[in-house]
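Asks: Pasted the sequence and its predicted model underneath.
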Amino acid sequence: MDGVKRVATVVGNSLAKQHNIFYYSLSSAGSFFHLEAPLIKAKHPINSGKSFREDLPLKKFKLQIADLNTTIKKEKIDIVLLNAGLFTSFSPLIKEANPTTKLIAWMHNNYKTYMKEYYQDMRVEFIAGLEAVDTVVTLTESDLLKFSKHNVNTIKIHNPVTLVSNHKSNLNKNIIAAVCRTDVKHKGLDYLLELAQRLPDNWQIKLAGDGPDKEWLKNEVHSKKIEKQFIILDSLPDEELQEHYRNGSIFVITSRWEGFPLVIGEAMNFGLPIVSMWNTGSQEYLQSGKYGIIIADHNTEHLYRKLLPLLKNIDLRQKFGNLATQRSHDFRLPYINEKWNLLFSQLNEQN
């Protein structure tokens, strides 16, 4: 139940209307998201509930790789789309067992985070996987350049807007919306708390999300006595999440890093002005301030100074809200599908 699974199922369900799609999972659990294609579960499932961040992936997942290769042969799969680093590390062994099958590595986070944080203990296998696939798909211009060092067949395809509504916010409520997993380090929730302490008394932050640090966040809000300025909601189903966006007048993101945060595209679709601390994913959306406000660092004082004019002026909020709506059109699902279909055609022509 994270952004990778969300976007993979949105894109996959749409492509299933034109292609014979299968989903494949290392877990024996069902999908949290609705699927428009069959879900194949590994014969030897892994149900840790955690993303793999260790060493020796090819040794530790030997049985699972064999299961996957058996499935590829049985279903006569033409193209395998490998999400993120663990599956990408499998690609040399997949190629060895299925030499005519085309492999795509889909990178959902930024290069530095993958190399220095998530996959530092399996960097050798990860890089070998990147080199073995037929195409690497990235989400930002920054990552396009960096992943190209490992595979010349690297391209950029944005993620689509995953929550669509024709009903925009009227931007007249004193609510700053935030949507993220409650992970302090990744999502910069310490910065968000500092921002809440600076807000005028008549403004508040409403955060929708769940995650490992939710109790810590609740305790911090209580200890800082900012219960009126910082409202913590649960992870919301789509209809309630749409209402959350419509009730907001500004969308703020304080993440230390992001690949291509789906929530910015969602907030843009609801016409919310975007204010973000620096990360490569936000930069791809906002284009150095062309479509929203992005500060060059992670300084809460700088963030508040940029935010303050929006708090005071609804006309300014409407200006940036219109820019956000304009930008959201670049991430419409049919447009993104065209790019995936073109890639599939190009790979099939190579056979």
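Replies: That came through fine. On a predicted model such as this, the values are computed, not experimentally measured, just so you know.
Asks: CA only for contacts and neighbour counts going forward, please
Replies: Noted.
Asks: by contact count, what packs against the strand or helix carrying residue 4?
Replies: Taking DSSP states H and E as the criterion, residue 4 maps to helix 3-15. Applying 3 or more CA pairs under 8 Å, 6 or more residues apart in numbering; DSSP states H and E, one finds that helix 3-15 makes contact with helix 333-349.
Asks: I figured residue 40 hits residue 27, correct?
Replies: No. Between residue 40 and residue 27 there is no contact under CA atoms under 8 Å: 9.7 Å.
Asks: Show me where the stretch 51-200 of the chain has its helices.
Replies: 57-60, 62-75, 84-89, 91-97, 111-113, 123-132, 141-147, 184-187, 189-198 (DSSP state H, counting those that start in this stretch).
Asks: next, the one to line up against it:
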Amino acid sequence: MKKNFTLYWPSFVNAELCKDLGVITMIFNKHLNYNSHILCRKNQENYDEVTREGITMHYTIDDDTINNVLENTDILLLIGFYDFNLLMIQRFKSINPKGKVYLKLDLNVHWLGRIVFGQDTLELLNQCSLISVECRNLKKTLHEKWPLKIEYIPNGYYNVGLNKNIEYKEKENTIITVGRLGIYEKATEILLQAFKIAAKELINWKLKLIGGIDPNFQIYVDNFMNINPELKDRIIFTGRINDRELIEEEYRKAKIFCLTSRCEGFPNVFSEAANKGCYIISSDIDPAWDITDDKKYGSIFPINDYVSLANELITVCSNEERLETVCKDIQIYTKENFEWTKLCNKINSFLNENDQILNE
């Protein structure tokens, strides 16, 4: 008989099916012999995309509905150190004491620094069967600060199309970034300023920015392009691309993936780009050290330092041999360490560790 796996994420929308919370829920359903469910608020979405994956939707309409879902849940997935998740741990364990809680912390260093908890919270967290964090540096910090067992499980990639090795000869002289362009955390202006400097040396290279543009940032973009008309054919804003196969194709064609963020958890785009053989250039955020394996497969520059980024772009783009070597090696590294099906098998093993000990 199949067990039930439930993601509780109040604000769930269809687009999150491609993010860590959705992919984990989907893989437990497709590959690990669970019936997957999502418990969230009812909103304007029809969730056809989710139900096509065989995942059952439940809505937090009333207490009876919520309690019924929780009573029949074997594993409850919670994302993030939020008050609503702490309350849900308490509620779930009171209704279903044998049920298991997996708390995926989804932390960054800034968020971690603001967390203060007392004995009550510690007792709640001790009721979790598994707590994980996405970055090695954060796991080390948590080990020193929290009297709890925390596992390291990074965010990975999950291909929707053909999972084949990418040959370097398939790639073009393109630097890409993917995300919500122009929000403060992403520091997209750093990438534009850096490319402006580097472009004089990198005559045959283009910059492609994939994602929706924050309305407040559009003014900056318009002004930047007016001041630098010579770059108008070399900087491409594609808008948001929802089709996963089209996104994967963009990664496949690019030689470099660049992220300029001021703070991040573990962005899914890192593993997606690395899986397609992109050299990673990132600001100095914790997950950059994981995805580049301490700079073996990429470069890391100081946050907000567009001059350092420009110099890095010139150095890396001019080194064809390095780009080709990394293209091959980063794919091997990523398949071994960041493939979501493997990561979910690891999660499942952690969750069932005690059961295996009891059965021995």
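Replies: Perfect, thanks for sending it. Just so we're clear, the structure is a prediction, and the values are computed from it rather than from any experiment.
Asks: Dump the helices of the stretch 51-200 of structure 1 to TSV, plus distance to residue 325 of structure 1.
Replies: TSV is the format used below for those (distance: least, CA to CA, whole Å):
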stretch	distance to residue 325 of structure 1
helix 57-60	42
helix 62-75	41
helix 84-89	29
helix 91-97	39
helix 111-113	28
helix 123-132	35
helix 141-147	21
helix 184-187	24
helix 189-198	24
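Asks: quick one, which of those helices is packed in tightest?
Replies: helix 84-89 (a mean of 23; mean count of other CA atoms under 10 Å).
Asks: Just want the angle from the helix holding residue 4 of structure 1 to helix 333-349.
Replies: 80 degrees (axes from the mean of the first three to the mean of the last three CA atoms, to 10 degrees).
Asks: For the helix or strand following helix 3-15 of structure 1, give me the average deviation versus structure 2.
Replies: Next in sequence after helix 3-15 of structure 1, counting helices and strands by DSSP H and E, comes strand 23-25. Following the fit onto structure 2, the mean deviation recorded for strand 23-25 of structure 1 is 1.8 Å by mean CA distance after the TM-score superposition for structure 1.
Asks: chain center to stretch 226-233 of structure 2: distance?
Replies: The chain centre lies 32 Å from the centre of stretch 226-233 of structure 2; the measure is CA atoms, centre = their mean, to the nearest Å.
Asks: Just the buried positions in that stretch, please.
Replies: residue 231 (16 or more other CA atoms under 10 Å).
Asks: Of all the helices of the stretch 51-200 of structure 1, which one comes closest to residue 23 of structure 1?
Replies: With CA to CA as the measure, helix 62-75 is the member of the helices of the stretch 51-200 of structure 1 nearest residue 23 of structure 1 (11.3 Å).
Asks: For the closest one, what is the distance to the chain centroid?
Replies: Per CA atoms, centre = their mean, the centroid offset for helix 62-75 of structure 1 relative to its chain is 27 Å.
Asks: Could you do stretch 256-272 of structure 1 as well?
Replies: On CA atoms, centre = their mean, the centre of stretch 256-272 of structure 1 falls 9 Å from that of its chain.
Asks: ditto for stretch 126-143 of structure 1
Replies: That offset, for stretch 126-143 of structure 1, works out to 16 Å (CA atoms, centre = their mean).
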